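Q: The sequence isn't on hand, but the structure is:
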């Protein structure tokens, strides 16, 4: 599949991904006197015009972030989503009107402090130029036209010794999961205390399960991580085996904040009901993930 961000900005998959991202950033930001680094391997253009041609051709944001903002949210759901929704509102002028959707780099830049640092990689030439222009006056941000997977070798560990790495490729290649796995094996030993968020679609279920199982086995057996240091959160709005548009997506998080699983337990069932397209919509949250909890026949 080809998942160029501009065509899907603000959809249900972005909502889940960015809700998780903001919760992780907020946790890192609690130690104001200890700066941290944010590394984005596939940064895109940073912000997406919802009146632009891509968003208009595929206005998935209407059934994603727009529906979420308009919904009456339970108190606990609103608490968990507050960092995310406050950021979206702030980057739209605080008026409540949606004119653009912030990508992960814009969200991170908004939430991070003056002494924190952002390193954004984007291989697509035109997109990297657009991204660089967006952050031209922000001294915290460095943009590189570079393969983000390969960049991790020189970027890790960050000098701050604290940080978050987001791996969110467009899945333009059939073997994207393999590329992501190779990057994981090289990156985590270099910076084993960092928080990693791996986004993947639930389109090819076999590939997603193979990545999840392989990564979990390697982290537990080879890297000695405790099960609570691994978390998977997935959401699908229709049968994941159905043809056509993306049915589901989720994140695999390494070294998540200790509160993340509990927070997502409030949010995922509610988001599933909000975004469901049919009765086959669902969600899953694996905390303390092990090989036994990773089984494709759950679907």
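A: Yep, it's here. The structure displayed is predicted, hence computed values, not measured ones.
Q: hey, let's count contacts and neighbours off CA atoms from now on
A: Will do.
Q: Give me the distance between residue 11 and residue 210.
A: Using Cα to Cα, to the nearest Å, we find residue 11 at a distance of 25 Å from residue 210.
Q: same deal with residue 95?
A: 44 Å.
Q: Compare neighbour counts for those two and give me the winner.
A: Each of residue 95 and residue 210 has its neighbours counted (other Cα atoms under 10 Å); residue 210 has more, 17 against 9.
Q: what's the helix or strand for the more buried one?
A: helix 205-221 (DSSP states H and E).
Q: The next helix or strand after that helix versus helix 205-221: what angle between them?
A: Downstream of helix 205-221, the next assigned helix or strand under DSSP H and E is strand 230-236. Per axes from the mean of the first three to the mean of the last three Cα atoms, to 10 degrees, the angle that strand 230-236 makes with helix 205-221 is 160 degrees.
Q: Can you name the residues that contact the residue lying closest to residue 3 once chain neighbours are set aside?
A: Distances taken as Cα to Cα, 6 or more residues apart in numbering place residue 170 nearest to residue 3, at 4.4 Å, with adjacent residues excluded. Under the criterion of Cα atoms under 8 Å, 6 or more residues apart in numbering, the neighbours of residue 170 are 2, 3, 4, 5, 42.
Q: okay, now the third one: neighbour count?
A: Right, the one you point to is residue 4. Counted with other Cα under 10 Å, the neighbours of residue 4 add up to 14.
Q: What's the separation between the closest residue to it other than its chain neighbours and residue 68?
A: Leaving out its chain neighbours, the residue that sits closest to residue 4 by Cα to Cα, 6+ apart is residue 170, at 5.2 Å. Using Cα to Cα, residue 170 is found at 24 Å from residue 68.
Q: Excluding covalently adjacent residues, which one is nearest to residue 124?
A: residue 145 is the one closest to residue 124 (Cα to Cα, 6+ apart), at 7.1 Å.
Q: quick one, what contacts the one you found?
A: By Cα under 8 Å, 6+ apart, the contact list for residue 145 reads 121, 122, 123, 124, 125, 128.
Q: Buried among these? Make that a ChimeraX selection.
A: Of these, the buried ones can be selected in ChimeraX as follows, counting by 16 or more other Cα atoms under 10 Å:
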select :121,122,123,128
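Q: for comparison:
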């Protein structure tokens, strides 16, 4: 592909994404689930001294002010992280996640929500590496600034899906890849399985985390079916629904597809999800799921 065609494709992609800013949704129930799973997987990789790569395909701005115009307009964080923040006690498994929240909120008040890049930045060790990708013209400079003094990090303005070809396998042969598109671009649902397979062919031992929203259950299930059809083994689904599926506008649930999950992850989520449900969905209008989509053999 010549450079002119690639430039046109990237510009077209950026134009399509201009309507989406994660700052409207930071700290909502989907972020809570996503970042808990991410934290548990990062902590699992740290159990060995050998370094690893953290690759984030759709990084966002990194840090989100919860009193910003965007966050206040939707108020989504109020039914997400704000509810957890006010709990007098949390379960031990969530201590690493809350340690990051407390690092970016030194005062008792909850002011900032750290996105996945800042969670990784805080939890990774000096020997580990980060590759962060963001294509949005407003979010990319913010992300770059957050990591301007971090020698472990490479921040690029590119199509995140392309990183699954160019950055894998890592030199360390250990790594975690977070695939977290906005899904505002409708063909993101169709891209996921192909992108995952491209990465897996190059790096079959990595941990892959795929976040997904449930706005249309049919659309989401089609994406999950495509992932199953790749033939990849060891896939687990973790989902938190705060409302039943419906035909109304808005996200009723979100989930994580985990390829090569750490051996403790399913049991950890069996402990965490009921606690989360009691706080975020006290009337149990939705449901929680830990499901082995594809076994090891």
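A: Good, I have the coordinates. Since the structure is predicted, the reported quantities are computational estimates derived from the model, not experimental observations.
Q: I'd guessed residue 169 of the first structure sits against residue 42; true?
A: Yes. Assessed by Cα atoms under 8 Å, residue 169 of the first structure is found in contact with residue 42 at 5.4 Å.
Q: For residue 91 of the second structure, which residues are in contact?
A: Here residue 91 of the second structure is in contact with residue 272 (Cα under 8 Å, 6+ apart).
Q: and it, what pairs with it in the first structure?
A: Counting by TM-score structural alignment, residue 91 of the second structure lines up with residue 78 in the first structure.
Q: Residue 273 of the first structure -> the second structure?
A: Per TM-score structural alignment, residue 273 of the first structure is aligned with residue 278.
Q: cool, and residue 60 of the first structure?
A: In the second structure, the residue equivalent to residue 60 of the first structure is residue 76, according to TM-score structural alignment.
Q: Next: residue 23 of the first structure.
A: Under TM-score structural alignment, residue 23 of the first structure pairs with residue 40 in the second structure.
Q: which stretches of the stretch 151-297 of the second structure form strands?
A: Ranges of strands in the stretch 151-297 of the second structure, per DSSP state E, counting those that start in this stretch, are 153-156, 175-179, 207-214, 235-241, 253-259, 288-294.
Q: post-alignment, the second one versus the first structure, mean distance?
A: On superposition with the first structure, the average gap between strand 175-179 of the second structure and its aligned counterparts reaches 0.4 Å (mean Cα distance after the TM-score superposition for the first structure).
Q: tell me, that strand lands on which residues of the first structure?
A: Under the criterion TM-score structural alignment, strand 175-179 of the second structure matches residues 163-167.
Q: what's next to the matching stretch, contact-wise?
A: With Cα under 8 Å, 6+ apart as the contact definition, stretch 163-167 of the first structure has outside contacts at 24-25, 28, 36-42, 180, 194-199.
Q: With stretch 240-260 of the second structure instead?
A: Taking Cα under 8 Å, 6+ apart as the rule, stretch 240-260 of the second structure contacts 30, 33-34, 37, 205-217, 233-239, 273, 277, 280-281, 284-289.
Q: how far does it stretch from start to finish?
A: End-to-end distance of stretch 240-260 of the second structure (Cα to Cα): 20 Å.
Q: mind listing what's buried in it?
A: In terms of neighbour count (16+ other Cα under 10 Å), stretch 240-260 of the second structure has its buried residues at 240-242, 251-260.
Q: can you check stretch 60-74 of the second structure too?
A: Neighbour-count burial for stretch 60-74 of the second structure flags 60, 61, 62, 63, 64, 65, 66, 70, 71, 72 (criterion: 16+ other Cα under 10 Å).
Q: what's the closest non-adjacent residue to the counterpart of the fourth one in the first structure?
A: It stands for residue 63 of the second structure. Residue 63 of the second structure maps onto residue 47 in the first structure, with residues paired by TM-score structural alignment. Leaving aside its sequence neighbours, residue 47 of the first structure sits nearest to residue 102 (Cα to Cα, 6+ apart; 4.4 Å).
Q: Next one: that neighbour from residue 143 of the first structure, what distance?
A: In terms of Cα to Cα, residue 102 of the first structure sits 17 Å off from residue 143 of the first structure.
Q: and the two? which has more neighbours close in?
A: Regarding residue 102 of the first structure and residue 143, a neighbour count based on other Cα under 10 Å identifies residue 102 as having more, with 24 against 20.
Q: Just put the buried residues of stretch 60-74 of the second structure in CSV and tack on secondary structure and distance to residue 198 of the second structure.
A: Listed next are the buried residues of stretch 60-74 of the second structure as CSV, based on DSSP: H, G, I helix; E, B strand; the rest coil; distance: Cα to Cα, whole Å:
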residue, secondary structure, distance to residue 198 of the second structure
60, coil, 23
61, coil, 26
62, coil, 26
63, strand, 29
64, strand, 31
65, strand, 35
66, coil, 36
70, helix, 35
71, helix, 35
72, helix, 39
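Q: Show me what counts as buried in stretch 274-284 of the first structure.
A: Of all the residues in stretch 274-284 of the first structure, those buried under the rule 16+ other Cα under 10 Å are 274, 275, 276, 281, 282, 283, 284.
Q: before we move on, what about stretch 177-184 of the first structure?
A: Residues of stretch 177-184 of the first structure classed as buried under the neighbour-count rule (16+ other Cα under 10 Å) are 177, 180, 181, 183, 184.
Q: Just give me the match in the second structure for the last one.
A: Matched to the second structure by TM-score structural alignment, residue 184 of the first structure sits across from residue 196.
Q: Over to residue 11 of the first structure?
A: Match for residue 11 of the first structure (TM-score structural alignment): residue 28.
Q: Give the burial count for its match, as a bare number.
A: Look at residue 28 of the second structure: counted by other Cα under 10 Å, it has 22 neighbours.
Q: got a list of what it touches?
A: So residue 28 of the second structure contacts 76, 77, 78, 79, 80, 81 (Cα under 8 Å, 6+ apart).
Q: and the helix or strand hosting the match of residue 91 of the second structure, which residues are buried?
A: Here residue 78 of the first structure, judged by DSSP H and E, is contained in helix 75-90. Within helix 75-90 of the first structure, the residues scored as buried using 16+ other Cα under 10 Å are 77, 80, 81, 83, 84, 85, 87, 88, 89.
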